[in-house]
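Colleague: Just a sequence and a predicted model for now, questions to come.
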Amino acid sequence: MKKNKHWLWGILLLLTFSLLLAACSEDEGTTDEPAKTEEPTDGTSTEGAEEAVPQVLVFGRGGDSVSLDPAIVTDGESFKVTENIYETLLNFGEQDTTINPGLAKEWEVSEDGLTYTFHLQEGVKFHDGTDFNAEAVVKNIERWKGGAEEQYYYFHSMFKAEGEDVIASVEAADEYTVVFTLSRPQAPFLKNIAMSPFAIASPTAFEAAGDKFGDNPVGTGPFRFVEWKRNDSITVEKNEEYWQEGLPKLDTIIFRAIPDNSARLNALVTGEIDLADGINPSDAATIEGNAELQLIERPSMNIGYLGLTNTRPPFDNKLVRQAVNYAVDKQALVDAFFQGRAEVAVNPMPSTISGYNEEITGYEYNPEKAKELLAEAGYDGSEIELWAMPVPRPYMPDGQKVAEAIQKNLADVGIPSKIVTFEWATYLEKAKNGEADAFLLGWTGDNGDADNFIYTLLDKDTIGSNNYSYYSNDEVHKLLIAAQSEIDEEKRNELYKQAQEIIFEDAPWVPLAHSTPLLAGKKGVANYLPHPTGSESLINVSME
């Protein structure tokens, strides 16, 4: 019995020892289970903590960009992307064209209006690591000034008049101070320099890339370029080194090209995209009736027009141009295709722009008057080409349908026409080169100034750039140059009103409509503020 007792005690001791080993093993963790994470010492709890979901916005638009080099483009689809990759010295207000700091934090203007001194933000870098400083600004200006006019035509159209450079020189006074000296006063200079085409690019990148820079853009903006799939999508991602703390809020933006309006709206409804522009006014009620969507109105600052190439028969005859103005039923176009979200255009700029001439009443719809003018002009009834835009634009949601309606108007007065179109970049290039007879196009103002409409679109200096109609009138030119240099706002406005009277008589094109462009988005798209210029930074947008 004594021997059995010792044996039992031994078994008990062995079991106790095994339990102690097991307990120690649990405290130290095993290879089968992860060790417990210690609670944070700041009083917060990790219970329910989840990894942040990437903020991705898919923006559906009507067409692809032409280039991602803002200095060489004029189209809104290009600026829609470049506005998020690059930055300008000055910014516009969130939904207006007031002047605010940008890459320049402060500025001074001399009393004679000839010297502009900009003090730059410090510590900013381009996406490739190049320092942003005064020398970078100087190199950008020199690039635009020294480049071929046909390549940098936006710069030349805004800062060159009568063969003279408005910007006489630009110098780096020190690392973060740059001084512009003008050859003559330019009243809208600050607004001009804030425009999207004059964003500052990395000198290192554009010097290395040459003509290919637009394929691999490098700016200082809130988003960095990632990928471009032609006629499909452009992807940009958050700039982790962005100089404004806490911005941007999105991680990725994908700009998808979906030319068909119905297909784009369907993509929004099915969740393929988050934001869509170029919404047909006829679809507004459908969007407003969908609790998962929001209808967004862009502040209006545009003109949609039928361009008539003034150097091509039959539109080299003013009487024929006037006849076309009488032939087009503009009110019917607005009623049919804008659903009340536009007003009939009279002058080549909207009435909200300072200097608008309200005394001009416009050409009424009068087919009989059109026929009389055609007979007086000796028009022989030759067929013309009528170009229809292949993509929806803010100033014209459906160019094809508008072209068809105008085709019927022209036929009614004896002008036969054939509707043709091209891929968007080709359309713009051929129209710019004066190859169209009549063409649909339009303009969204860049800075809210009359100069940006009348001079940019209809001055002889801008033929081959934004003056697609090849209209030239020496008296108009004198008035517009005088208006550019006039600092007194009242005197400037009077000069613009005189110019509009002459343009009305010459009828270089048919003003059609000033639209209120529509966009739509998911309810979860927050802080999206559409800008009247048609291009806005998505820096504050987030997905809820």
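Modeller: Happy to help now that I have it.

Colleague: For the rest of this, base every contact and every neighbour count on C-alpha atoms.
Modeller: Noted.

Colleague: name the element residue 180 belongs to?
Modeller: strand 177-182 (DSSP states H and E).

Colleague: Who are the packing partners of that strand?
Modeller: strand 115-120, helix 134-146, strand 167-174 (3 or more C-alpha pairs under 8 Å, 6 or more residues apart in numbering; DSSP states H and E).

Colleague: roughly how far out does stretch 378-389 sit from the chain middle?
Modeller: Taking C-alpha atoms, centre = their mean, to the nearest Å, one finds stretch 378-389 lying 32 Å from the centre of the chain it belongs to.

Colleague: how long is it from one end to the other?
Modeller: Start and end residues of stretch 378-389 are separated by 30 Å (C-alpha to C-alpha, to the nearest Å).

Colleague: list the buried ones in that stretch?
Modeller: 379, 384, 385, 386, 387, 388, 389 (16 or more other C-alpha atoms under 10 Å).

Colleague: try it against this one:
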Amino acid sequence: MKRLGIVVLLCLSIVLSGFTVYSANAEPPVKPVAGGTLQLPLDGDVNSLDPALFTTAGERAIIPALFDTLMIYDQTTGALDYGLARGIQVSKDGKVFRITLRKGVLFHHGRALTAEDVKFSFDRAANPATGSTAVSLLSAVEGAEVLAGGNAANGLSGVRVVDPYTIQINLSQPSMFFFTILAEPALSIVPKDLVTKDPAGFGRIPRGTGPFKLGEFGPQRIRLLKNDQYWQSGLPYLASITWTRYNTAKAIYDAFTTYETDLINLDPQYLDLLSKRGSWNKTMQTWPELTTFYFGFNMQKPPFDRPEVRRAVLLTVNAAAYLGLHGGAGEVANGVLPPGIGGHNPQRQRPVRNLKEAANLISKAGYPGGRGMPPIKISAGSMSGLQKQLLELVKADLETLGFKVQIEQIDPDKYDQYVASGQTNMFSYGWTADYPDPHNFMFNLFHSSQIGATNLTGYKNAQVDKLIDQAREERDPLKRLTLYQNIEDQIAKEVPMIPTFHPAAVRAFQSWVKGNSIHPVIPLFYAQMWLDKR
């Protein structure tokens, strides 16, 4: 076997440049108290706790308490660290990852974790027949294309068991963000024996290696119990965690203010109200979501086939007003990459709103005063209260330029396909990082290979494609982030979309909740949380 050149995992925090861990408790450290039940509201439906199959926010929130990944995020620094892996060697060409597993890690049913479980978990996640949200995460692994074509007999050819505690992963091309992929909840390691025995039922009776194990799974309540055999010594502190279903945002808010729940993600409409109540304004946390909301243009269809018209709209929209509808939680977008993602440039300036210049650009495009402008549709997949208000604001902004605007709602299940088919002129959309790396934004939204899939504007630029491919493989972290900033600068000149704002999440918690540092990727560090009601 070829000897692997070892590349030390230098500066993993640089890969996640821009990340900050926000600590909830500024007082001097106190020895954690063991025991107690953390009471949380259930956010959305929970149909399956199988990490390969989660689709809702509620499912994603619970899965990290039950399962572990090969890489994890450090609670204190926010940087990547080893999880179920205790070491990784990377070949000099960046295409071979040899991963050594921790020994003595037990699944909840008592069996020891081995490399066979890792291969099984990855093969299963990459198999389209599974229906996993993780398929795209493993697209760089050798054999992924064969598996996608329906040949699943041997799983991923690029994932090989070397011995019971060593797994080797071969990539078809270098991917410097692959470390972050290994920390994704969708790639949590599951027990081969139990999933093989009952693949359909595993999501209702999940057994992982995580700090908590399943106690109860009902329609109104999910309860997890402490895993006394957890591989991280001394953890977890909590005896149990209970999620209770509430049907509305108001019900969740009321449950918190009457002390029925210990911690909530605050709906924007209650942000101002809660901040004025009692001492809760001292126990609120705000952090950037890895999300960009934007309006995209169909660049193949008049009038947005003309760059002057696209730039005119950019100079007309009032992004600050749009953010205001979100309760002001977040910041106006100065580009596509949100805060918290490497390559985000806080110094980039968003063009100042200028209706006079916008009108001049419309005239230059051949539509003086809007005359001759074809009617346009602004499409959306949702008409919630806030979304409807947002669309009405955009409609009013465009009408000042002489646009004749129609707002249309499309069935959310058919929305992506509708937009990709080119039937609309302009569309409302948001992109949240699948994994915390600028490649996830730039490749999916702007690479020409993704037209008709995630590149919904039809943007195509051979030079940008080349730069995106180059950035994917760049080994120097700082050079890599500079490449992404250059890519964003080039795209901004062509205005295929108008980023409007990056939302922020707001969390409120009771004063006795400790250890609830927050991270843009991790919902809660469950193992390190504890309650102090002394």
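Modeller: Alright, I've got the coordinates. In this text, all values refer to a predicted model and were calculated from it rather than measured experimentally.

Colleague: picking that back up, just to be sure, which of the buried residues of stretch 378-389 of the first structure are found in strands?
Modeller: 384, 385, 386, 387 (DSSP state E).

Colleague: As CSV, the residues you listed with distance to residue 57 of the first structure would be great.
Modeller: Below are those laid out as CSV (distance: C-alpha to C-alpha, whole Å):
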residue, distance to residue 57 of the first structure
384, 43
385, 40
386, 37
387, 34
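
Colleague: and of the residues you listed, the nearest to residue 157 of the first structure?
Modeller: Ranked by distance to residue 157 of the first structure (C-alpha to C-alpha), these are led by residue 387 at 24.5 Å.

Colleague: in the stretch 101-250 of the first structure, which spans are helices?
Modeller: 134-146, 153-159, 189-193, 203-209 (DSSP state H, counting those that start in this stretch).

Colleague: do you know which of those helices lies nearest residue 422 of the first structure?
Modeller: Closest among the helices of the stretch 101-250 of the first structure, using C-alpha to C-alpha: helix 153-159, at 21.9 Å.

Colleague: Work out the gap between that closest one and the centre of the chain.
Modeller: 17 Å.

Colleague: That helix packs against which elements?
Modeller: Against helix 153-159 of the first structure (3+ C-alpha pairs under 8 Å, 6+ apart) you get helix 134-146.

Colleague: In the second structure, which helix is the longest?
Modeller: helix 477-494 (DSSP state H).

Colleague: same question but for the first structure, I mixed them up
Modeller: Under DSSP H, the first structure gives helix 2-28 as its longest helix.

Colleague: what helices or strands is the helix or strand that that helix is followed by leaning on?
Modeller: Sequence order places strand 56-61 as the next helix or strand after helix 2-28 of the first structure, per DSSP H and E. Counting contacts by 3+ C-alpha pairs under 8 Å, 6+ apart, strand 56-61 of the first structure packs against strand 252-257, strand 275-276.

Colleague: picking up where we left off before, residues in the second structure aligned with the strand holding residue 180 of the first structure?
Modeller: Aligned using TM-score structural alignment, strand 177-182 of the first structure spans residues 166-171 in the second structure.

Colleague: so how far is the matching stretch off the chain centroid?
Modeller: That offset, for stretch 166-171 of the second structure, works out to 25 Å (C-alpha atoms, centre = their mean).

Colleague: Quick one: residues contacting the aligned partner of residue 516 of the second structure in the first structure.
Modeller: Counting by TM-score structural alignment, residue 516 of the second structure corresponds to residue 528 in the first structure. Applying C-alpha atoms under 8 Å, 6 or more residues apart in numbering, one finds that residue 528 of the first structure lies in contact with 538, 540, 541.

Colleague: Any of those buried? List them.
Modeller: Buried among those (16+ other C-alpha under 10 Å): 538, 541.

Colleague: Residue 50 of the second structure contacts residue 207, correct?
Modeller: No. Counting by C-alpha atoms under 8 Å, residue 50 of the second structure stays clear of residue 207, with 9.1 Å between them.
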